[in-house]
Structure formats: structure tokens, C-alpha cells
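Colleague: structure for this input, please:
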Amino acid sequence: MDRQDIYAKLKERGVALPNVAAPAAAYAMCVQSGNFAYLSGHLARKDGQVWVGKFGATLMTEEGNGAARSLAIDLLAMLHAHLRNLNRVKRIVKLTSFVNSTADFTGQHLVTNGASELFADVFGESGKHARSAFGVSQISLGACVEIELVVEVACGSDRT
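Modeller: This next block holds a predicted model:
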């Protein structure tokens, strides 16, 4: 079954893909092996800067949900830059989320839902993925959330 064009879905939802960021250290932002693309951890950003904070201390769960959603958009932008066509995405396979949080914060899954819900909304059943959400004591540059992604892609330019 042919699904709706991913770019049309993004436009309907008011989502514009931003410019992609360069790696902050010695690594590649996206590596493809066979039909799988592995996207390095992306840091949450707000107003063009790293979104700094710690859940349970300086940030609320609702803010984190928005941070994770914006991270999903950044990941889509990186995937677009790599594939040149998001319609080649066959499935979002695995999402791993690191949530900068205090020892007593237990809402990591609720923060991460911001990304998971966007992928499911845009890709339908193919956007539903395996997932892990970890609470960590610190993330590079003090970021509040970091997400990495594994995606199955179609070879060439077909959408199957």
C-alpha cells in the first residue's frame, strides 16, 4: 500500500526541516550500513542553542516533551540530508533517549514521547518503533535530552 508523501505530511503539520548541524566532535552524524541508517545522538536545541536543563530540577516534563519533539524534527532533517528523500524511510526501528534528570525524576518515558509521537504521526505504523528512555546525570554541553535513531531505508529511490 502506498502511503502519503512524507513531505506533504510534514507540511500539513506545520513542520519545516531545519538546517543540519555539524558534528560537535570526532564522529559522523549519520552512517548507513546496508538498508539501515544509524543517526548519532542529537542534542535538544531551543532558539538555535543547546537546550540546557535537568528534569526534576529546572525543567518540567511538558517542556521535555517539546524538546524531544523538536529533536525528532532535527533527526528527520539529518535523515533527509543523508537520504535526499524521506519517502525512502521504510521504518523507524529503534529510538534511544537520554534524559538529563535528577535521581528522583521518573518521567523519562513521558519526555521521550514527544519524539515517538511525531514519528508515529508522520510515518504511521512504520513510525512505531522499539525504544529505550534512560535517565542520566549529565549530557554533553548540559543538554536536557539527547536522542539517537536507527532507521530502515529502501534502496535507491523507491518507496517500498
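Colleague: when you work out contacts or count neighbours from here on, use the C-alpha atoms and nothing else.
Modeller: Will do.
Colleague: hang on, isn't Thr96 packed against Val151?
Modeller: No: counting by C-alpha atoms under 8 Å, Thr96 stays clear of Val151, with 11.9 Å between them.
Colleague: between these two, which one's more packed in?
Modeller: Val151 (20 against 17; other C-alpha atoms under 10 Å).
Colleague: quick one: the more buried one is in a strand?
Modeller: Yes: assessed with DSSP: H, G, I helix; E, B strand; the rest coil, Val151 lies in a strand.
Colleague: spatially nearest residue to it, not counting backbone neighbours?
Modeller: Among residues not flanking Val151 along the chain, Ile92 sits closest, at 4.6 Å (C-alpha to C-alpha, 6 or more residues apart in numbering).
Colleague: could you do Pro18 as well?
Modeller: Ala77 (6.2 Å).
Colleague: look at that neighbour and say how many residues are nearby.
Modeller: Count around Ala77 with other C-alpha under 10 Å applied: 20.
Colleague: which ones are touching it?
Modeller: Ala77 makes contact with 17-20, according to C-alpha atoms under 8 Å, 6 or more residues apart in numbering.
Colleague: how about this one, so we can line them up?
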Amino acid sequence: MFVMNSIEQRLEAMNITLPAASDPAAKYANYVIVNGLMFVSGKGPRGNPKGKLGVDYTTEEGYEFARQTGIEVLAVLKSALGTLDKVKRAVKVQGFVNADPDFEEHHKVLNGFSDLFMEVFEERGSHARSVFGAVSVRDNLPIIVDSIFEVVE
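Modeller: Got it, this is the predicted structure:
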């Protein structure tokens, strides 16, 4: 049986190539590390898709946007830490879904992010989370996620 030696090897086996970490959209830090906790600023999917869930996009499309957002967060983690193996565990995930007021599947959208982190980090990817419907978000993105991780400094 082949045993994965690193998170990067697991990503390679999953056919996931991390992009360079995206820059912040305004005047703030991509992340801050305090006392072994890494706070990653809100990230959205690459390509700047625009629109609302329940109007412009389906729940399934939102799931994929949330998964893409997870890849963005992984890129920030790797850029900051040098290796994803320094992530001890995911702690908290908070999603803001740009949605029509009648949309009710915010939790299913954010599962795209959560599922990715469970696949990549296994039990260390399990996290507390909350998800909110938003009337509007930055750049009219369909989802923005901010997150907190315990890391080896």
C-alpha cells in the first residue's frame, strides 16, 4: 500500500495544481499568524465569476465555486508556510454566499470548500463553520470564504 508522505503528494494524486497565491483585493494582508493560528482573509474563486446563487448560478455551480475558493486558500497557505504539511488542522471556515433572498442551499454550496479540505487534510481538515447569505459581496463574486488554521510557525 502506498502511503502519502506529504500534502503536496496528495494534491498531485488528486490532479490539483496550486496556482500562485492571489493578492488581496484591497489594502489588507492575505493572512495573519498569531499564536499558532493563521487567519486567511476572504478569498473567492479564480476568474472573477460574477452573479448570485439562485439567479445566475445553481447550487451545483456554487459548490464548484466554493471548491475553487478552497484551492485559492490552499495557495495562500502554501505561499505563507512553504509547505502545506505545516497545517496542523483547519479550525474555522466562514462562507458568504452571494444569493437571491429565496435561495436556501447556502450550506450545500459551502460543502464544496469543506469537502476539498477533508479530502486534502483528511481528519485534520474537519472544521467548525458557518455560512451566510449575502445581499452583495466584493466584486459581485458568487462566494467569499475566510478561514482559520492551526499551523506550525
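Colleague: for the corresponding residue of the second structure for the residue nearest to Pro18 of the first structure, which three-state class applies?
Modeller: Aligned by TM-score structural alignment, Ala77 of the first structure pairs with Ala75 of the second structure. Using three-state DSSP, the structure places Ala75 of the second structure in helix.
Colleague: distance of Ala75 of the second structure from Thr69 of the second structure?
Modeller: Between Ala75 of the second structure and Thr69 of the second structure the computed distance is 10 Å (C-alpha to C-alpha, to the nearest Å).
Colleague: same question, Asn140 of the second structure
Modeller: Counting by C-alpha to C-alpha - Asn140 of the second structure and Thr69 of the second structure are separated by 14 Å.
Colleague: at which residues are the strands of the first structure located?
Modeller: Secondary structure of the first structure by DSSP state E: the strands cover 30-33, 36-43, 45-46, 49-50, 89-100, 130-136, 145-153.
Colleague: my guess is Ala90 of the second structure contacts Phe149. True?
Modeller: Yes: the criterion here is C-alpha under 8 Å, and Ala90 of the second structure meets it with Phe149 at 4.5 Å.
Colleague: map Val89 of the first structure across to the second structure for me.
Modeller: That one, Val89 of the first structure, aligns with Val87 by TM-score structural alignment.
Colleague: ok, and the closest non-adjacent residue to that match?
Modeller: Nearest one to Val87 of the second structure, counting by C-alpha to C-alpha, 6+ apart, is Val151 at 4.5 Å.
Colleague: aligned to that neighbour, what sits in the first structure?
Modeller: Val151 of the second structure maps onto Val153 in the first structure, with residues paired by TM-score structural alignment.
Colleague: contacting residues for the residue lying closest to His80 of the first structure once chain neighbours are set aside?
Modeller: Sequence neighbours aside, Leu86 is the residue nearest to His80 of the first structure in space, at 5.5 Å (criterion: C-alpha to C-alpha, 6+ apart). By C-alpha under 8 Å, 6+ apart, the contact list for Leu86 of the first structure reads 6-7, 76, 79-80.
Colleague: looking at Asn140 and Thr69 of the second structure, which is more packed in?
Modeller: Neighbour count, other C-alpha under 10 Å: between Asn140 of the second structure and Thr69, Thr69 has more, with 25 against 15.
Colleague: measure Val109 of the second structure to His127 of the second structure for me?
Modeller: 16 Å.
Colleague: those two: which is more packed in?
Modeller: More crowded of Val109 of the second structure and His127, by other C-alpha under 10 Å: Val109, with 26 against 17.
Colleague: look up how far Glu153 of the second structure lies from the closest residue to that one other than its chain neighbours.
Modeller: With C-alpha to C-alpha, 6+ apart as the criterion, Val109 of the second structure has its nearest non-adjacent residue at 4.3 Å, and that residue is Tyr63. Applying C-alpha to C-alpha, the value for Tyr63 of the second structure to Glu153 of the second structure is 31 Å.
Colleague: and if you look at Lys92 of the second structure?
Modeller: Using C-alpha to C-alpha, Lys92 of the second structure is found at 18 Å from Glu153 of the second structure.
Colleague: over to Val55 of the second structure?
Modeller: Counting by C-alpha to C-alpha, the separation of Val55 of the second structure from Glu153 of the second structure is 43 Å.
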